[in-house]
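Asker: structure, please.
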Amino acid sequence: MDNDDQPVGRILSRREVLRLFGLAGSAAVIAGCSTEVVPTATTVAQASAPTATATSAATNTIAEAATATAAATSTAEVTATSEAVAALPSCIVRPELTEGPYFVDEKLERSDIRSDPSNNAVSAGTQLDINVVVSQIGAGTCTALAGAIVDLWHCDADGVYSDATDRSFNTVGQKFLRGFQRTDASGLAKFTTIYPGWYQGRAVHIHFKIRTDAGYEFTSQFFFDESLTDVVHAQAPYVAKGVRTLLNDGDGIYQQSGGQTILTVTPSAQGYSATFEIGLQI
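Answerer: Okay, here's the model as predicted:
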């Protein structure tokens, strides 16, 4: 069975994303402007009579001033962080995930990956159109990455991969549900495929890989909302396989993704469609 269970890479924290775009530290700079309003103990004491009451009042004044300053600093930090996050470019850094055992570099350039070129048989299933928008992260900006190679591969409605061997199948020589596209000037690569099926040990997913001619490579996986999968898999041909045995929350690779690679799928005239934006640090 599938053994693609080794995590690769990790999810960037918010602080790391801010640092990546050169925005880290802005909250601290803004918050630092408010520290000068804190009165010192000497200043308060000199302005008060040297009595127990005056001393107590001075102490309370210091405490109140410190509390007010802390609140102002916290507010400034939250505001600055929110502004910094809002200033992030539209592209999104995504986590890299394992390639798995079924990647084959077929060098099969095509947008519609549903058919098997050896016999033109089309994989049965609900049509799914996927648009992958690839950007390169720069100094606070995202630039469309043109000419990048985007590979897609996944199992069919029965949970079978093409051009692979497993305990339950041997499809060597077949090439259904595999292919690549180069991104256009806007960083877009378009694919037509089917909604994937499932197999034991994994949640429903699609593998993808992005490469450049200069040798850069990024690999990850798409996942799906479980309620949508319930609807699709209740129909033919998926329903014949029965109820899937593992959902997203039980899939270790999905856990590594932090839910950041779930496709936002919407109904279309042909079936479903989804657009996924990804920013890469190359």
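
Asker: CA atoms for contacts and neighbours, from now on please.
Answerer: Noted.

Asker: so what's Ala236 closest to, chain neighbours aside?
Answerer: Taking C-alpha to C-alpha, 6 or more residues apart in numbering, and ignoring the residues beside it in sequence, Ala236 has Gly125 as its nearest neighbour in space, at 7.4 Å.

Asker: you'd agree that neighbour is in a helix?
Answerer: No: per DSSP: H, G, I helix; E, B strand; the rest coil, Gly125 lies outside any helix segment and is coil.

Asker: tell me the contacts of it?
Answerer: Residues in contact with Gly125 (C-alpha atoms under 8 Å, 6 or more residues apart in numbering) are 156-157, 194-196, 236-238.

Asker: equivalent analysis for Ile113, please.
Answerer: If you count contacts by C-alpha under 8 Å, 6+ apart, then Ile113 has 176-179, 191-193 around it.

Asker: please repeat the previous calculation with a cut-off of 7 Å.
Answerer: Residues counted as contacts of Ile113 (C-alpha atoms under 7 Å, 6 or more residues apart in numbering) are 176-179, 192-193.

Asker: out of those residues, who has the most neighbours?
Answerer: For those, the largest number of neighbours (other C-alpha atoms under 10 Å) sits with Arg178, at 31 neighbours.

Asker: name the nearest residue to that one, ignoring sequence neighbours.
Answerer: Nearest non-adjacent residue to Arg178, counting by C-alpha to C-alpha, 6+ apart: Trp153, 4.6 Å away.

Asker: next up, for comparison:
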Amino acid sequence: MTRLRLEGSILKRADFLKKVFFSGALASGIAIACKKESENKIGILGPLGPLEGIIGGTCNSADVTSAPACALIPEETKGPYPLDLSSNSSYFRQDITEGKTGIPLTLVLTIENVNNSCSPITNARVDVWHCDKDGYYSGYKETGYLGTKDYAADTFCRGIQLTDSAGMVTFTTIYPGWYSGRITHIHFQVYLNNGLVATSQIAFPEDITKTVYTTSLYSTHGQNTSVSGNCADSILGNSAADLSQELCTVIEDTSNGGYIASLYVGIAN
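Answerer: Prediction:
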């Protein structure tokens, strides 16, 4: 399988899909590699108190290169904001915005079996969750830059899907914002036969994130002043090799004024 890595770049969607077609990649044509998190902990202050993570700053952005073509996604901490929605079938959904405003983001995840030449895995359950444009998570009462918000009864920016015959799921959401102590990211978990097999996070290209945060929807909160970049993140910046697997490839989606991001997730099945 041929994969395209476009480190931190933006291509017009039509140009990108044309490149993918001629390279023999999947028709979806959106490639991302992302990696994992460690289980070590340090006291990073977040909206609800200490965050789980590792001491960052060990990676050098100049050393972040293309991720391996077929690699196992390493385990990461699920962080302080998990919420199990699997008991309610209504959360098996593609659109997870629930009316939240933000720049549109289409997230494409492809689940693959590293023990079988990264062939696609069908019917894998994929859970995703992330904060809204202002840095708040649904399912929790938090204090952030807009003060205390009680979203304990909400489920925005969370969803579940089962992979199709190509091993893919597609979520319609918004570009995540940020909260103190963490860089922009999306959480996800993968289940096979109702058993959890992977927990990880997705990092975003810094130049695209900075562009998003200058737009009118995000400019009030502005740029992330708590973490200087992916390599300084307490979780995603533990090594250049890790970040190479965690870093999304993002392309511009001119059809809706947003972006398309994608991730290949290697699972030992």
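
Asker: quick revisit: generate a ChimeraX selection restricted to the buried subset of the contacts of Gly125 of structure 1.
Answerer: In ChimeraX, this line selects whichever of the contacts of Gly125 of structure 1 come out buried by 16 or more other C-alpha atoms under 10 Å:
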select :156,157,194,195,196,237,238
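
Asker: could I get the contacts of Gly125 of structure 1 as a markdown table with distance to Lys107 of structure 1 and secondary structure?
Answerer: Below are the contacts of Gly125 of structure 1 laid out as a markdown table (distance: C-alpha to C-alpha, whole Å; DSSP: H, G, I helix; E, B strand; the rest coil):
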| residue | distance to Lys107 of structure 1 | secondary structure |
| --- | --- | --- |
| Asp156 | 20 | coil |
| Ala157 | 23 | coil |
| Ile194 | 20 | strand |
| Tyr195 | 22 | coil |
| Pro196 | 21 | coil |
| Ala236 | 31 | coil |
| Pro237 | 29 | coil |
| Tyr238 | 28 | helix |
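
Asker: quick one: the helices in the stretch 1-150 of structure 2?
Answerer: Under the criterion DSSP state H, counting those that start in this stretch, the stretch 1-150 of structure 2 contains helices at 13-23.

Asker: can you pull out the strands in it?
Answerer: Using DSSP state E, counting those that start in this stretch, the strands of the stretch 1-150 of structure 2 run over 41-46, 49-52, 104-113, 119-120, 125-129, 141-144, 147-150.

Asker: okay if I get those as a markdown table plus distance to Phe16 of structure 2 and mean neighbour count?
Answerer: Shown next, in a markdown table, are the strands of the stretch 1-150 of structure 2 (distance: least, C-alpha to C-alpha, whole Å; neighbours: other C-alpha atoms under 10 Å):
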| stretch | distance to Phe16 of structure 2 | mean neighbour count |
| --- | --- | --- |
| strand 41-46 | 37 | 15 |
| strand 49-52 | 37 | 17 |
| strand 104-113 | 15 | 23 |
| strand 119-120 | 22 | 20 |
| strand 125-129 | 25 | 23 |
| strand 141-144 | 37 | 18 |
| strand 147-150 | 40 | 13 |
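
Asker: need these in TSV with distance to Ile208 of structure 2, can you?
Answerer: Formatted as TSV, the strands of the stretch 1-150 of structure 2 follow (distance: least, C-alpha to C-alpha, whole Å):
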stretch	distance to Ile208 of structure 2
strand 41-46	24
strand 49-52	25
strand 104-113	12
strand 119-120	29
strand 125-129	20
strand 141-144	23
strand 147-150	27
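
Asker: so which of those strands is nearest Tyr191 of structure 2?
Answerer: Tyr191 of structure 2 sits nearest to strand 125-129 of all these, at 5.0 Å, using C-alpha to C-alpha.

Asker: mind giving me the packing neighbours of the closest one?
Answerer: Contact analysis of strand 125-129 of structure 2 by 3 or more C-alpha pairs under 7 Å, 6 or more residues apart in numbering; DSSP states H and E lists strand 158-162, strand 185-192 as its packing neighbours.
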